[in-house]
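Visitor: sequence first, then the predicted structure:
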Amino acid sequence: MRTALVLGAGAVGVSSALHLQRRGWQVALVDRQAPGRATSYGNAGIVQSEAVEPYAMPRSWPALLAIVAGRTNDVRYDPRALPLHAGALLRYWWHSAPSRHRRIASAYATLIRSATAEHGDLIEAAGAGALVRTGGYRVLHRTAAAMDAALREAERLRSDYGVAFVTESPDELRLAEPALKAAGAGAILWPDAWVSSDPGALVESYAALFRRLGGTVAIGDASTLAKPRTGWSVRTSDGAVGAEAAVVALGPWSPEVLKPLGYSVPMVLKRGYHRHWTVERTLRRPLMDAANGCVLAQMRQGLRITTGAELTGRDAPVALAQLQRAEAAAAELLELGGPVEKEPWFGTRPCMPDMLPVVGPAPRHSGLWFNFGHGHQGLTLGPASGRLLAELMSGEAPHVSPGPFGFIRPAVAG
């Protein structure tokens, strides 16, 4: 029987482990904490099947100056941390040019189109249907100009990719979401997205399925990854564990684990925050407030208010300005009670400069495989990229072309 270590127990790692297990591999899933407790826990809980294009960096001077001046809440930055991000950010900006972004998006869309189907397969097998509902989510626009621009973009996505959307006037939005105090200029509903009321628990349910089918989950230190004479090993609380193959699915921690092996992985690390609030009346579907870069999503813990991206140091202290602005914006839309937690949660999104995840073999080490760099879409893409990785490791025909997702990117480098 073939054996593998999967390092990282988020949505990507757990999905990789399950798909390998289905193909006859004996798998040990290793992380420093329980499955679904890191970045996979803290997102807005949306499986975004409509997100067929990755987030590009703004290229216009007005948009860039708005970020520099702090006028937008989508992206904030700590000037002291910019030197840490400079190289990767410059490459991100270069890849965000329209012609390059189109090539990148054409590859990205092949993977994200299978997101809901792959989740559906695991949800059924794990018996996790109570944690997920269909029906989509909304993006609210506060001004007529913003709504008109969003509608043009939605029509382009429908034309180019066949993505479905529904336009809702302010009156239609108020009828659909009676809890709203204000409806702005209306909203766009993305009806094909799926929503989880507890994304951390969803990943835990996938891990529980993995255990029931004979998989091993261990607490361990991925930085101890080593290559003995044959195969790979890592130290866990139960001692060293070895296997013929190792998968690095550690999200933002992947670069530091791979650096001792000679791999330089440029990555834009985007911190995101959330806090739960009590509310008098709940939202029926998650709502993104486009003007303030935040998502309001009803979770089992309360109304989760999530932020956009903060560029800061990996170990930087909590900075509340972005979250506080999001919470103030939420209070304009809903009757908020009080915060459930005194301190907010925060985590880091692992964004590759070309916006594509890395899925495939390591170029210089036999038996070493990569599955990381999913940016804002780790929850969405985990099962799809986990399947692709397992297909490649098992010698099967992949369900999407793997070339654009390899460690070396000839398909999108031009």
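Guide: Right, received. Where do you want to start?
Visitor: CA only for contacts and neighbour counts going forward, please
Guide: Fine.
Visitor: is Leu84 in contact with Gly313, as I believe?
Guide: Yes - counting by C-alpha atoms under 8 Å, Leu84 touches Gly313, with 7.4 Å between them.
Visitor: can you give me the helices for the chain?
Guide: 11-22, 61-68, 82-95, 98-112, 115-126, 144-161, 170-176, 199-212, 254-258, 321-333, 378-393 (DSSP state H).
Visitor: nearest to Val248, of the ones you listed?
Guide: helix 254-258 (6.6 Å; C-alpha to C-alpha).
Visitor: and that closest one, what's buried?
Guide: 254-255, 257-258 (16 or more other C-alpha atoms under 10 Å).
Visitor: please apply the same query to stretch 42-60.
Guide: 42-54, 56-57.
Visitor: could you do stretch 124-132 as well?
Guide: Neighbour-count burial for stretch 124-132 [16+ other C-alpha under 10 Å]: 126, 128, 131-132.
Visitor: same question for stretch 98-111.
Guide: Counting neighbours by 16+ other C-alpha under 10 Å, stretch 98-111 gives 101-111 as buried.
Visitor: swap in stretch 297-308?
Guide: Buried residues in stretch 297-308, counted by 16+ other C-alpha under 10 Å: 297-299, 302-308.
Visitor: one more: stretch 199-216?
Guide: 199-211, 215-216.
Visitor: including distance to Val234, could the buried residues of stretch 124-132 go into CSV?
Guide: Below are those laid out as CSV (distance: C-alpha to C-alpha, whole Å):
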residue, distance to Val234
Ala126, 28
Ala128, 31
Leu131, 33
Val132, 34
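Visitor: so which residues of the stretch 151-300 of the chain form strands?
Guide: 166-168, 187-190, 194-196, 216-226, 232-236, 239-243, 245-248, 268-279, 287-289, 294-299 (DSSP state E, counting those that start in this stretch).
Visitor: take this one as well and set it beside the first:
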Amino acid sequence: MAGRSVLVLGGGMCGVGAAWHLLQRGFEVTLVDRRGPGEETSYGNACLIQRECVEPHEFPHDIRMLARIGLGRDNSATYHWDAMPGLVRPLARYWLNSRPGRYRSIVRSYEALIRHCLSEHAPMIEAAGAEDLLARVGFKQLIPTETDFDAQTASARRLQREFGVNSTVLDADALTASEPALRVRMAGAIHWTDPWLVRDPGELVKRYAALFEREGGKIVQGDAMTLTRKGAFWTVGTDAGLIDASSAVIALGPWSDRLMTKLGYNYPLFIKRGYHLHYKPDVPLNTPVMDPVAGMVVVPAKRGTRVTTGAEFAKLGAPPSPRQLVGAEARARELFDLGRAVEDAPWLGNRPCTPDMLPIIGAATSHPGLWLHFGHAHQGFTLGPATGRLLAEMMNGETPYIDPLPYTPSRF
């Protein structure tokens, strides 16, 4: 199959999503991962396909919030001092891109992807027989005080008006009735009704990967860092020996930067880490709950109630630092009867982020047959099938269903 063979490097949602879409277009596809599908970043998220997330996480401009983060008093964002020298330039660009005028332009490009997340997951879920993992229940964003209630409800109405994002405003009584497990009275909540709960995100990736194999794709374990160009082919070392193909897709999430650097590129990718731990409460939640005080999401997952954290700025591979999860657990125990922890140690994952909050999708600028599909930040699990389709259409010479220009690798 000359010119139609592809190596997809990375077995997370982005890699599997791209591999499946390429297979549908007649490519001969081999998926390469050092472990197995769905065992890294895609495993440990907040269990949501986030249709409501039309506005990416912007860099805060509020001086008081920045001071709280800098002084270590805001649990939603923490940092390692030794990582900061390498983060100065990308974070400065992140801050500039979060200024109102530029941010609104970025939101338009981001929303163009998010609007397709459910419709692109849906056929894969059906074909993979994964309906048992889903609950179409949305999630609730808590509003702790009356001071915040009007602003939060106005923001929800704006997202409905501008982007068609559906939500229901719950007052204190309605929230209490809908979540008996909540033992602290809040001012209310925004119930975002569009998102889908996935009770085991890693298992959904595995179901998609099994679908890919059933339909003719190959999955092998290998070392993506061995990728080299030899003549007209890309070659990578695997447990099955050297495998070559006419094209290669880099979908390695936070590890993409290491391979890109080896190949001579310099993308401003940086890492936001996140943690989770599961608990066994007597009364589970009916829907996931997001608490802005601790920057956490509490989720009724397959293994128990999953408590997830916000963003930790650190080097890739740095030792775990439990402070953020400790703060999240303490807050979660104020709100709910969490019960005992299921695991002895928390899970730690890495989110690959770009300064303009948009993923990198498209052809590499200096190597023929090399394609890039990474930088999805908090939403790789949500967007993997949607951006995988976009990439596959570009590689197949089709007219893309989304304008690919905002995500082009050449913008950096």
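Guide: Done, it's in. Because the structure is a prediction, the values reported are computed rather than measured.
Visitor: between the helices of structure 1, which gets nearest to Arg235 of structure 1?
Guide: The stretch from these with the least distance to Arg235 of structure 1 (C-alpha to C-alpha) is helix 254-258; that distance is 13.4 Å.
Visitor: quick one: list the elements packing against that closest one.
Guide: The elements that helix 254-258 of structure 1 packs onto, with contact taken as 3 or more C-alpha pairs under 8 Å, 6 or more residues apart in numbering; DSSP states H and E, are strand 216-226.
Visitor: residue range for the strand it packs on in structure 2?
Guide: Mapping strand 216-226 of structure 1 onto structure 2 (TM-score structural alignment) gives residues 218-228.
Visitor: returning to that earlier point: out of the buried residues of helix 254-258 of structure 1, the closest to Ser15 of structure 1 would be?
Guide: Ser254 (16.7 Å).
Visitor: show the contacting residues for that closest one.
Guide: Neighbour list for Ser254 of structure 1: 248, 372 [criterion: C-alpha atoms under 8 Å, 6 or more residues apart in numbering].
Visitor: so what corresponds to it in structure 2?
Guide: Match for Ser254 of structure 1 (TM-score structural alignment): Ser256.
Visitor: and Ala187 of structure 2, how far is that from Ser167 of structure 2?
Guide: Ala187 of structure 2 sits 17 Å away from Ser167 of structure 2, going by C-alpha to C-alpha, to the nearest Å.
Visitor: do the same with Met13 of structure 2
Guide: In terms of C-alpha to C-alpha, Met13 of structure 2 sits 26 Å off from Ser167 of structure 2.
Visitor: who has more neighbours, those two?
Guide: With neighbours defined as other C-alpha atoms under 10 Å, Met13 of structure 2 and Ser167 compare such that Met13 has more, 32 against 20.
Visitor: ok, that one - contacts?
Guide: 38, 42, 205, 380-381, 384-385.
Visitor: and it? What does it align with in structure 1?
Guide: Matched to structure 1 by TM-score structural alignment, Met13 of structure 2 sits across from Ala11.
Visitor: what's the answer for Gln141 of structure 2, then?
Guide: So, by TM-score structural alignment, Gln141 of structure 2 is matched to Val139.
Visitor: quick check: its match touching Gly293?
Guide: No - with contact defined as C-alpha under 8 Å, Val139 of structure 1 does not reach Gly293; the gap is 10.3 Å.
Visitor: number of nearby residues for Leu7 of structure 1?
Guide: For Leu7 of structure 1, the neighbour count with other C-alpha under 10 Å is 32.
Visitor: what sits against it?
Guide: 13, 29-31, 222, 246-250.
Visitor: now these as a markdown table including neighbour count?
Guide: Formatted as a markdown table, the contacts of Leu7 of structure 1 follow (neighbours: other C-alpha atoms under 10 Å):
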| residue | neighbour count |
| --- | --- |
| Gly13 | 32 |
| Leu29 | 26 |
| Val30 | 26 |
| Asp31 | 22 |
| Ala222 | 24 |
| Ala246 | 27 |
| Val247 | 27 |
| Val248 | 25 |
| Ala249 | 30 |
| Leu250 | 24 |
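Visitor: next one: the match of Ser254 of structure 1 from Gly10 of structure 2, what distance?
Guide: Using C-alpha to C-alpha, Ser256 of structure 2 is found at 9 Å from Gly10 of structure 2.
Visitor: now swap in Gly217 of structure 2 and tell me
Guide: Gly217 of structure 2 sits 14 Å away from Gly10 of structure 2, going by C-alpha to C-alpha.
Visitor: with Met124 of structure 2 instead?
Guide: When Met124 of structure 2 is compared with Gly10 of structure 2 (using C-alpha to C-alpha), they lie 18 Å apart.
Visitor: which of those two has more neighbours?
Guide: Between Met124 of structure 2 and Gly10, counted using other C-alpha under 10 Å, Gly10 has the larger neighbour count: 33 against 20.
Visitor: skip the chain neighbours and tell me the closest residue to the more buried one.
Guide: Excluding the flanking residues, the one nearest Gly10 of structure 2 by C-alpha to C-alpha, 6 or more residues apart in numbering is Leu252, at 4.6 Å.
Visitor: the one you found: what's it in contact with?
Guide: Per C-alpha under 8 Å, 6+ apart, neighbours of Leu252 of structure 2: 9-12, 15, 374.
Visitor: same list, the residues you listed, but as CSV with distance to Ser178 of structure 2 please.
Guide: Below are the contacts of Leu252 of structure 2 laid out as CSV (distance: C-alpha to C-alpha, whole Å):
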residue, distance to Ser178 of structure 2
Leu9, 43
Gly10, 40
Gly11, 37
Gly12, 34
Gly15, 37
Phe374, 38
